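Student: Predicted model, plus sequence, below.
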Amino acid sequence: MKTISRTKAAYLNSSIATIAQFINLIFSFITRYFFIHELGSIYLGLNGLFLNILNILSFAELGIGSAITFSLYGPIYEHNHHDILALMKLFRTVYRAVASIIFVCGMILLPFLTDFIANKNLSSTVGNVYFAFFLALMNVVVSYLLSYKRSFLIAAQLGYIDSVNRLLFNVFTQIFQIIFLLTIHSFYLYLFIQLLLTFLSNVRITIIANKRFPYLKDLSKAERVSKDVVDYLKKNVVGMMSAKFGGVVVNGTDNLILSSFIGLSIVGLYSNYTLFLTGLSGVLTQGISAVTSSLGNLGSEAGSINRQKDIFHQYQYINNFVSVFGSFGLALFIPDVIHLWAGKSYLLSALVTFLIIENFFLIQLRQNVINVTNAYGLYWFERYKALIEALSNLIISLGLVVIFKMGIEGVLLGTIASNIFVNSWWEPMIVFQNRLHGIWKRYTFNYLAILFVGTALLFIQIFVINRLFSNVSIAEIIIKGLVFIVSLIAALIITSICAHISPIKLIKERIG
């Protein structure tokens, strides 16, 4: 098995993943533009509802894939083909079972689909909602077939291969979707194209993996995984199951609450913002999380704990800067982009915009800890955190929406509350108690500094700077660009002082 250095793998995976995700983001905006103008906000809301329901059904995966991927780090580092084949056979079996469970659960849910929609007469507007959901369901089912070798490439620090493959098929998917939206105006065909290209993408990545690692072709001769690995998986699947449940509730119920109590139109408006946030988060997170396999590889090396601590601090520093970079850009320019792209009627209020981006900011600040947790396989220790996160988010969101009639603001406040009162301290505590001991004070100081400074600057950008302009103009873009640069420099200076890290020195070390 050919290997490359951790540093080279980290930079290669991170850079290519970021570039690929950015290109995907551009094409997603273009496709969404034609989707809105050809099909309208009702279809947009319906598509967003489908995505949230299917995200909940994906709970069937239970995070087993992540646990198995972590188990691959050691055998890959040791070039142990015997254990690799055993784990890959288990991976294949699990994902086939997951695909079957999701399909069955989706078909059971199908007759009750309209219960999640405030407008019960929606079929007269958009046609057969059930057939559309079936196509969306099959896209998720197919995504689990043949995808286990994709995870192997990522564990082997070859994630850039998967990034390029995803980029090619995403571009093809969206080009064909745009063509058929303009010519046939069919939501069903839009979903079918997505289903077909998802399948072909998995076929191609399997062929690539087999060609690069021929011993992966025949898993029929692979033996069972060892008892130690089975015991580890049983233990960590419980942790991953609760973590998965927390993620599903937090990320998958927002649109369900909105569509059930408010209506699909607001879901459509909100989904435009989440498209930008998800797209940008994908770009930023790809760059940050692409080094997870390298961190896992380093964690398999004995006697490297001090180096791991140093890298963790540098990782937090980089993630903090990336988080404010993305959040400031969204705060200043997302209203203008949506105004020009979809129309002024698709804009949400300044308060809602602030809550959306503040939530984005909080989530991005967590990414370094999340990726370190994944790299070290600390899933078992998250089991209670995820459940409390999910329940607090759901209870607060429903209470604010149903009792206090707060609408979308209530949903967003529920998510923000769970991030601040649960995730912000519990997730890093897991890492510090079980792996990187003695560095929690430095981490906490850095986190609180960037949180308060970043939030204050976001408030000024949204409620002061944005309100100075009513129409998009060159002068506005220039002024906002200057505000963005000044805000970024201020955040960089404060982050550097708090972290005791010089960005120039850090760059020189990485280049050297």
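Tutor: Done, it's in. Numbering: from 1, shown residues only.
Student: alpha carbons only for contacts and neighbour counts from here, please
Tutor: Noted.
Student: Give me the distance between the nearest residue to Leu25 once chain neighbours are set aside and Ile23.
Tutor: Of all residues not flanking Leu25 in the chain, Gly279 sits nearest, at 5.2 Å (Cα to Cα, 6 or more residues apart in numbering). Distance of Gly279 to Ile23, computed by Cα to Cα, to the nearest Å: 10 Å.
Student: take a look at this one as well, against the first:
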Amino acid sequence: MKSSRVENSIRNTIYALGTQIFSMLMSFAVRTVFIYTLGKDYLGFNGLFNNIFSILSLTELGMGTAIIYSMYKPVAQEDHRKIAALLNLYRTFYRIVGVVVAILGLSLLPFLDYLVSGIQDIPELEIIYLLYLSSSVISYFFVYKKSILIVYQQDYISSRINLIINSIQGIIQIAILILWHNYILYLLVLTISTFFNNWLNSLYVEYKYQYLKEYRSERVDKETKQKIYTDVKAIFVSKISSAIVTSTDNLLISAFISTIILGLYSNYIMLINVVNTIINRILDSLVGSVGNLIAVESIERVYLIFKRVWFINYWLVVFSSISFFILANPFITLWVGKSYLLSSGIIFMIALNLFMRLIRNTFIMFNNAFGHFVELKKKNIIEPIINIVASLLFILVFKMGIIGVLLGTFVSNITTNFWFEPYLIFKKCQVSLKEYFKIAANYLLTNIVAGGLTYILCDICLTGNSWVLFLIRIIICCVAINLVIILFYRKTDEYQYFMMLVKKVLKLSR
């Protein structure tokens, strides 16, 4: 990997991680004030409406992923005309999507009462929903330009803008909640912030890449357009699959269990989203570099880097998932009280699904960079069928509640993604799938040792709950989990490469 590619990745990672940690702290502050000022009833709306609009985002069809993949080669070749043509196609399509999402979103208004349960009538329910809809629709008219920052490995610019806007948004929302306890104004600030965030990114792209104006009327050739449409058809199936597997959990809990219970669950999901977002931001900063790598390097070099990225992702994921299982309930108890707790069995399933979801990051990244959209189509059809059938079976027949929903997600993941996504990459790299299972088995053994050791030290050896004990648990997680990983992998190429990156990060951070 070329030095400039490594440095771009590290720079993007530093900014992404720094801004995400700050955003996490700000979100936590806003969430805390939200809980104490508005209570459990409104808490469930965040998870419910966010999932509705995740499903509506399926109208994007995967065009963004397909076009970003198509940009890697022209960016490497500095073919400005083709880059602009692809972005123009992206712009036109996203404007259509924005209108379609608005129409579909409005069509759901009469059915809101059927999606909300366990909450007294709230007269402003429609207004709340419309504000969520507005925030979602606004994004489609600007966000397409961020793709340029990704393919040019300039994600840190977007991170800077996010930091500024999110800071202002959080401060204003906290003030509104404390002074007026007004959920409508709270959401109005969210909508306005979404607009300015996307608009400022758009202004920067127009200023930085002047050739986009020069080729504003450029059109994609027929052959490239046909290839994009072929990929889009396959990616759309993937989008549907992802929406069913990840976005329907909240809908099932709200409809079949209780929207108030969903509010309790959403606190844990907030913590999950923090972990998910931080890790994804770190890996997203590598997307442009991986695309460039595949466009210009040999398949042997690609496989070497794949294993290194997989190891880095694994380290982050195993630390995060075990720490979540150990720390989630003590944190919730200290933060908002025992009345907001869920059982340890539920927490274990949340942590397990967190691990299963995030360990796929490397496979998803490289499959997208390879353009394996059509190859994944069958898997993406089978996965949601297994998920929805298993979830409903566990909920309606076995009466397992939230655990049933989470178990359905796990079953669909282990029977499809666990083996098929790696299979495509190993096949492309001309390596036997046995090598994948060998590496995965070693990682599983490390999980068991690290998780077991940390659980014994934190939950069996330590009793009681206070901020001091919570801090001790954090220290134990940091030491025990990382020590086990270092002992297991200190002599591997992947570990040595990771240490080299750490040194570069420290150097660039000075």
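Tutor: Here it is on my side, so go on. It should be emphasised that the depicted structure is a prediction, and the values quoted were computed from it without experimental measurement.
Student: TM-score them against each other, please.
Tutor: TM-score of the superposed chains, computed with TM-score structural alignment, normalised by the length of structure 2, equals 0.94; 502 aligned residues with a Cα RMSD of 2.1 Å.
Student: Which one of Gly279 and Ile23 of structure 1 is surrounded by more residues?
Tutor: Neighbours per residue (other Cα atoms under 10 Å) separate Gly279 of structure 1 from Ile23, with Gly279 holding more: 20 against 15.
Student: Please pull up the equivalent of Val141 of structure 1 in structure 2.
Tutor: Using TM-score structural alignment, the partner of Val141 of structure 1 in structure 2 is Val137.
Student: neighbours of its match, just the number please.
Tutor: 24.
Student: With adjacent residues omitted, what lies nearest to it?
Tutor: Gly98 (5.2 Å).
Student: Burial check on the one you found, number of neighbours?
Tutor: Residues lying near Gly98 of structure 2 (other Cα under 10 Å) number 20.
Student: contact partners of stretch 26-35 of structure 1?
Tutor: Here stretch 26-35 of structure 1 makes contact (Cα atoms under 8 Å, 6 or more residues apart in numbering) with 44, 171, 174-175, 177-178, 181-182, 275-276, 279, 341-342.
Student: How far does that stretch sit from its chain's centre?
Tutor: From the chain centre to the centre of stretch 26-35 of structure 1 is a distance of 19 Å (Cα atoms, centre = their mean, to the nearest Å).
Student: buried residues in that stretch?
Tutor: 27-29, 31-35 (16 or more other Cα atoms under 10 Å).
Student: which residue ranges form the helices in the stretch 251-400 of structure 1?
Tutor: Under the criterion DSSP state H, counting those that start in this stretch, the stretch 251-400 of structure 1 carries helices at the ranges 254-261, 264-289, 292-299, 305-341, 350-365, 367-376, 383-398.
Student: Can you tell me which of those is most buried?
Tutor: Among the helices of the stretch 251-400 of structure 1, helix 292-299 has the highest mean neighbour count (mean count of other Cα atoms under 10 Å), at a mean of 24.
Student: give the contact list for Thr246 of structure 2.
Tutor: Thr409.
Student: What's the match for it in structure 1?
Tutor: Looks like Thr246 of structure 2 aligns to Asn251 there (TM-score structural alignment).
Student: From Leu54 of structure 1, how far out is its match?
Tutor: Counting by Cα to Cα - Asn251 of structure 1 and Leu54 of structure 1 are separated by 11 Å.
Student: How about Phe432 of structure 1?
Tutor: When Phe432 of structure 1 is compared with Leu54 of structure 1 (using Cα to Cα), they lie 34 Å apart.
Student: Have a look at those two and say which one is more surrounded.
Tutor: Leu54 (21 against 14).
Student: which ones are touching that one?
Tutor: 106, 137, 140.
Student: Among those residues, which lie within helices?
Tutor: By the criterion of DSSP state H, membership of those in helices covers 106, 137, 140.
Student: so the first one sits right up against Leu57, yeah?
Tutor: Translated: Gly106 of structure 1. Yes. Contact criterion Cα atoms under 8 Å: Gly106 of structure 1 and Leu57 qualify, at 7.2 Å.
Student: picking up where we left off before, quick one, which of the helices of the stretch 251-400 of structure 1 is nearest to Pro428 of structure 1?
Tutor: Nearest to Pro428 of structure 1, of all those, is helix 367-376, at 6.0 Å by Cα to Cα.
Student: tell me which strands and helices that closest one is in contact with?
Tutor: The contact analysis (3 or more Cα pairs under 8 Å, 6 or more residues apart in numbering; DSSP states H and E) places helix 367-376 of structure 1 against helix 64-78, helix 264-289, helix 292-299, helix 305-341, helix 424-434.
Student: Adding distance to Asn119 of structure 1, write these out as a markdown table.
Tutor: Formatted as a markdown table, these follow (distance: least, Cα to Cα, whole Å):
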| stretch | distance to Asn119 of structure 1 |
| --- | --- |
| helix 64-78 | 37 |
| helix 264-289 | 8 |
| helix 292-299 | 44 |
| helix 305-341 | 26 |
| helix 424-434 | 38 |
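Student: Ok, which of the ones you listed comes nearest Ile395 of structure 1?
Tutor: helix 424-434 (18.7 Å).
Student: tell me how far that closest one is from the chain's mean position?
Tutor: That offset, for helix 424-434 of structure 1, works out to 20 Å (Cα atoms, centre = their mean).
Student: got it, and stretch 134-153 of structure 1?
Tutor: For stretch 134-153 of structure 1, the separation from the chain centroid amounts to 16 Å (computed by Cα atoms, centre = their mean).
Student: what helix or strand is the most far-flung residue of structure 1 relative to its centre on?
Tutor: Seen from the C-alpha centroid of structure 1, the residue lying at the greatest distance (Cα atoms, centre = their mean) is Lys221, 35.6 Å away. Under the criterion DSSP states H and E, no helix or strand holds Lys221 of structure 1.
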